[in-house]
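[1] This is the structure alone, sequence omitted:
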């Protein structure tokens, strides 16, 4: 336990965290950094073995480490410390558009980079084409990290996947393949119908679930652990594929 230094008035804190040969608790590192950043003199106690950690938990009747004590008061763990310091604590279940917006931002940067390397104007119709194709590939990559989890989440709203569950397992590969072919403008006769097929079914499915049935769901567009709400952004992914395919059809006609 700690208390303010009577001479300097310096704030002090103690932290009890796991520092073992095979494991260093990341939340303990983060908590120690927060304390120092906020001007605390930190008394850093290492729990060097599993037995020592379990004994500490039993003695203080706590379930997790690290544990932080400030001026004689046990604050709790890393999240409790953030609350104590008036900092925001992230809700892991909160809805967020950050994942999909990140995909679109990276896709835009990659499209610009490819144009730069191929000596094309940075802003042109080709930039937009490449952006859509790259975004499809990136979204497919996120789904492919755990195809089964994506397919399970996909079943919540996709009309074809409900009737034919294996479609959810194939979908990321179709999206990736169509994106690659569209980026390279290879085998348009294959990429265009694939994009129209998966994009069309996806658009109808999202519209049905969100705007007709008014269901509150998470979108599987960035993988099976997504917190992105099913709605406008999800619809955008499918509309982009349809628009890209129709654009390419118009281009072939010329």
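    All right, it came through fine. Worth saying up front: this structure is predicted, and the values here are computed from it rather than measured.
[2] contacts and neighbour counts: CA atoms only from here.
    Noted.
[3] Would you map the helices across the stretch 51-200 of the chain?
    For the stretch 51-200 of the chain, the helices defined by DSSP state H, counting those that start in this stretch occupy 78-84, 98-117, 125-144, 147-154, 159-163, 166-184, 188-207.
[4] Distance to residue 12 for those helices - can I get that in JSON lines?
    Output for the helices of the stretch 51-200 of the chain, formatted as JSON lines (distance: least, CA to CA, whole Å):
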{"stretch": "helix 78-84", "distance to residue 12": "14"}
{"stretch": "helix 98-117", "distance to residue 12": "37"}
{"stretch": "helix 125-144", "distance to residue 12": "44"}
{"stretch": "helix 147-154", "distance to residue 12": "46"}
{"stretch": "helix 159-163", "distance to residue 12": "58"}
{"stretch": "helix 166-184", "distance to residue 12": "53"}
{"stretch": "helix 188-207", "distance to residue 12": "54"}
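[5] here's the one I want to compare it with:
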């Protein structure tokens, strides 16, 4: 399957991607979009059958599609194309704070929205409470999506879970329940002890693993398979729970 002569043009790209009746390659679509956004004219060649795809791979000695050619030179697949344009390509196991940034950012925006609807203002103490409580719920949901994956990571460092494995499975339920009750401002007599207990145990566990034993671990705070490093973020999560556990009873039963 020879390349079109236009491939010699440096601003002209040849794209070969699978477009079959039951499957359209998503990386092919991404490659085409990236090329067009970079100002390339794209000759979009569809590989419509498995046989046609296999023949293309044999001819060009490649194992995957899509394949991009620029100026007569094979660039490769989507990740190779990103590297060609100097864009970052995440490697397996690479550290990333994106999940935790997304959770806290959405939690803050939700707290601001709820505060505005409920009180017509965002500059109130209740907005901070909602931010922490909503963030607890979002973090809990991340863990509940894959309890086995979370528990496996959690057992690497949590002091109580190492002694009682079932605690690793109960933790996400406790965090989520405490967050929901604190959002509602209901049953604080139950929510505060739960948050205080799991937050305190968690804080001691993280501090011991990271700052005393100097271990390099992945944080289970956003669920199993997380690439967020254990340390300040997880410690912050636990300290937020402790702060809410102490503050909520004071606000409700002392300040009134």
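    Yep, it's here. Please read these numbers as outputs of a predicted model, since none were measured by experiment.
[6] if we can go back for a sec, would you list the helices of the stretch 51-200 of structure 1 in a markdown table and tack on mean neighbour count?
    Formatted as a markdown table, these follow (neighbours: other CA atoms under 10 Å):
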| stretch | mean neighbour count |
| --- | --- |
| helix 78-84 | 17 |
| helix 98-117 | 17 |
| helix 125-144 | 22 |
| helix 147-154 | 21 |
| helix 159-163 | 16 |
| helix 166-184 | 20 |
| helix 188-207 | 19 |
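[7] out of those, nearest to residue 223 of structure 1?
    Shortest separation from residue 223 of structure 1 across these is recorded for helix 125-144, at 4.2 Å, computed as CA to CA.
[8] Pull the distance from the closest one to the chain's centre.
    On the basis of CA atoms, centre = their mean, to the nearest Å, helix 125-144 of structure 1 sits 17 Å off its chain's mean C-alpha point.
[9] Next: stretch 242-256 of structure 2.
    The chain centroid and the centroid of stretch 242-256 of structure 2 are separated by 32 Å under CA atoms, centre = their mean.
[10] buried stuff in that stretch?
    Under the neighbour-count criterion of 16 or more other CA atoms under 10 Å, stretch 242-256 of structure 2 has 242-245, 248-249 buried.
[11] Can you pull out the residues in contact with that stretch?
    129, 132, 182, 188-189, 191-196, 199-200 (CA atoms under 8 Å, 6 or more residues apart in numbering).
[12] what would the residues you listed look like in CSV with distance to residue 78 of structure 2?
    Converted to CSV, the contacts of stretch 242-256 of structure 2 look like this (distance: CA to CA, whole Å):
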residue, distance to residue 78 of structure 2
129, 43
132, 39
182, 45
188, 51
189, 53
191, 48
192, 49
193, 50
194, 47
195, 45
196, 47
199, 42
200, 45
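[13] And residue 100 of structure 1, how far from residue 30 of structure 1?
    Going from residue 100 of structure 1 to residue 30 of structure 1 by CA to CA, to the nearest Å gives 27 Å.
[14] Also compute the angle for the top helix by length along structure 1 relative to helix 98-117, please.
    In structure 1, assigned by DSSP state H, the helix with the most residues is helix 232-253. In terms of direction (axes from the mean of the first three to the mean of the last three CA atoms, to 10 degrees), helix 232-253 of structure 1 departs from helix 98-117 by 30 degrees.
[15] Now do helix 232-253 of structure 1: distance to the chain's middle.
    That offset, for helix 232-253 of structure 1, works out to 25 Å (CA atoms, centre = their mean).
[16] if you skip the residues just before and after it, what's nearest to residue 235 of structure 1?
    Spatially, and ignoring its direct neighbours in sequence, residue 235 of structure 1 is nearest to residue 203 (5.6 Å; CA to CA, 6 or more residues apart in numbering).
[17] Surely that neighbour touches residue 232?
    No: applying CA atoms under 8 Å, one finds residue 203 of structure 1 not in contact with residue 232, separated by 10.1 Å.
[18] Run through the residues that contact the most centrally placed residue in structure 1.
    Computing the C-alpha centroid of structure 1 and ranking residues by CA atoms, centre = their mean puts residue 99 first, at 4.4 Å. Counting by CA under 8 Å, 6+ apart, residue 99 of structure 1 touches 222, 228.
[19] which position in structure 2 aligns with it?
    Aligned counterpart of residue 99 of structure 1 in structure 2: residue 99 (TM-score structural alignment).
[20] returning to that earlier point: looking at the helices of the stretch 51-200 of structure 1, which is closest to residue 52 of structure 1?
    With CA to CA as the criterion, residue 52 of structure 1 lies closest to helix 78-84 of these, at 19.7 Å.
[21] Run the chain-centre distance for the closest one.
    Per CA atoms, centre = their mean, the centroid offset for helix 78-84 of structure 1 relative to its chain is 23 Å.
[22] Any chance you could list what contacts that helix?
    Residues contacting helix 78-84 of structure 1 (CA under 8 Å, 6+ apart): 27-28, 30-31, 66-68, 75, 88-89.
[23] for stretch 63-73 of structure 1, same thing?
    With CA under 8 Å, 6+ apart, stretch 63-73 of structure 1 has contacts from 1-4, 11-18, 25, 27-28, 31, 57, 74-78, 81.
[24] what does stretch 153-171 of structure 1 give?
    Applying CA under 8 Å, 6+ apart, the contact partners of stretch 153-171 of structure 1 are 147-148, 150-152, 198, 201-202, 205-206, 209, 217, 219-220, 224.
[25] do stretch 28-39 of structure 1 as well
    Residues outside stretch 28-39 of structure 1 that contact it (CA under 8 Å, 6+ apart): 11, 13, 15-18, 41-42, 44, 65-66, 77-78, 81.
[26] Which two of those have the greatest separation?
    11 and 18 (23.3 Å).
[27] for the spatially closest residue to residue 5 of structure 1 that is not a sequence neighbour, what are its contacts?
    Residue nearest to residue 5 of structure 1 in three dimensions, not counting chain neighbours: residue 11, with 7.1 Å by CA to CA, 6+ apart. Contacts for residue 11 of structure 1 (CA under 8 Å, 6+ apart) come out as 3-5, 39-41, 71.
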